[in-house]
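**Student:** My questions concern the predicted model and sequence given below.
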Amino acid sequence: MIDQVRPSELADWFAHDASAQPVLLDVREPWEVQTASVVPQGFTLVAIPMNEIPARISELDPAQRIACLCHHGARSQRVAAFLAQNGFAEVANVAGGIDAWSSQHDPSVPRY
C-alpha cells in the first residue's frame, strides 16, 4: 500500500527518517514543471518524467524516502507503485498533486 500524503503533511512524512535527504520526485512533463513547480524546503527536488522512470531508476536511491508528485496524483501513484515493486521501501504519493499543493499549501504555485 502506497502512503497518500497531503502537501501539508509532507514535511512530517519526510521527517520520519532523517538518515538520508528525502526526495520529492516530480514525474510531470518538462513543460508542466516550467508552468508550476515547488520550492524545495528540507528535501531534494528531482524531476524525471513518468515515461523516463524505468530507464532512469538508477538515478534514485532506494535508501531515501521518496514522495512522488504529478498534476493531480494519478501518474505519481503509478510511479510510486512502480518504485515500490522495484525495491524502494519508503515511497509515498502526494495526494492531489501540484494542484493540491497550490490550493492547500502554497498559493504562490500557479494552477493549470
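**Tutor:** Great, that's in hand. Numbering: from 1, shown residues only.

**Student:** use CA for all of it now, contacts and neighbours both
**Tutor:** OK.

**Student:** show me where the chain has strands.
**Tutor:** 3-5, 23-26, 44-47, 66-69, 91-94 (DSSP state E).

**Student:** Could I get those in TSV, plus columns for mean neighbour count and distance to Ser103?
**Tutor:** Compiled in TSV, the strands of the chain are given as follows (neighbours: other Cα atoms under 10 Å; distance: least, Cα to Cα, whole Å):
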stretch	mean neighbour count	distance to Ser103
strand 3-5	18	15
strand 23-26	24	18
strand 44-47	16	20
strand 66-69	29	15
strand 91-94	28	13
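
**Student:** try it against this one:
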Amino acid sequence: MITHISPKQLAEWIAGATDGIRPLVLDVREKWEQQTASIAPADFELVAIPMGEIPQRLAELDPARPIACLCHHGMRSLRVAGFLESQGFESVANITGGIDAWSAELDPAVPRY
C-alpha cells in the first residue's frame, strides 16, 4: 500500500524506517526541473531518475529499501510509487504536493515554478 506523506511528515516517515536501512527520496522530475528547484538530503539519500527512465533503471533501486517519491505536485510521483509497488517494492510513499508543497511547508528558499 502506498503511504501518502506531506513534506512535513517526511522526517517522521524516515524515523520509522526499520532495520537500519536508510530511506531514499526518489526525485522523478525532469533534469530541468531539478536544476530549477531542488532539495538537500538530510537523513535520507536523494536519487534523481526522471519518471520516463524508471522502467529501464529499475535495477538501480533496492526493493527492500523505503522509497519516498517526489515530483512537482505529487501526481507523477504517485504514478511511480504505484509502479514500484507493482514491481514488488515493499515500502513506498508518495510525497503529496511535491516540491511545490516542500517550498510552501518546509523551505521557502526552494523556488516555486
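**Tutor:** Happy to help now that I have it. These figures come from a predicted structure and were not determined experimentally.

**Student:** would you list the strands of structure 1 in CSV and tack on distance to Ala55 of structure 1?
**Tutor:** Formatted as CSV, these follow (distance: least, Cα to Cα, whole Å):
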stretch, distance to Ala55 of structure 1
strand 3-5, 24
strand 23-26, 15
strand 44-47, 14
strand 66-69, 17
strand 91-94, 19
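
**Student:** Among those strands, single out whichever gets nearest to Trp13 of structure 1.
**Tutor:** Proximity to Trp13 of structure 1 (Cα to Cα) singles out strand 3-5 among those, at 7.4 Å.

**Student:** what about the closest one, how far off from structure 2?
**Tutor:** Once the two are superposed, strand 3-5 of structure 1 sits an average of 0.6 Å from its aligned residues in structure 2 (mean Cα distance after the TM-score superposition for structure 1).

**Student:** So what's the gap between that strand and the chain middle?
**Tutor:** Distance of strand 3-5 of structure 1 from its chain centroid, counting by Cα atoms, centre = their mean, to the nearest Å, is 10 Å.

**Student:** same check, this time on stretch 99-111 of structure 1
**Tutor:** Centroid separation for stretch 99-111 of structure 1 versus its chain: 15 Å, with Cα atoms, centre = their mean.

**Student:** contacts for it?
**Tutor:** The contact list for stretch 99-111 of structure 1 (Cα atoms under 8 Å, 6 or more residues apart in numbering) reads Arg6, Pro7, Ser8, Thr35, Ala36, Ser37, Val38, His71, His72, Ile98, Tyr112.

**Student:** Mark which of the residues you listed are part of helices, please.
**Tutor:** Using DSSP state H, the subset of the contacts of stretch 99-111 of structure 1 located in helices is Thr35, Ile98.

**Student:** Highest neighbour count among the contacts of stretch 99-111 of structure 1?
**Tutor:** Most neighbours among these, by other Cα atoms under 10 Å: Ile98, with 29 neighbours.

**Student:** Identify the residue nearest the geometric centre of structure 1.
**Tutor:** Central residue of structure 1 (Cα atoms, centre = their mean): Cys68, 2.3 Å from the mean position.

**Student:** from what I can see it touches Ala92, true?
**Tutor:** Yes - counting by Cα atoms under 8 Å, Ala92 is a contact partner of Cys68 of structure 1 at 6.2 Å.

**Student:** Just give me the closest of the contacts of stretch 99-111 of structure 1 to Ala84 of structure 1.
**Tutor:** Closest to Ala84 of structure 1, out of all of the contacts of stretch 99-111 of structure 1 and judged by Cα to Cα, is Arg6, at 19.0 Å.
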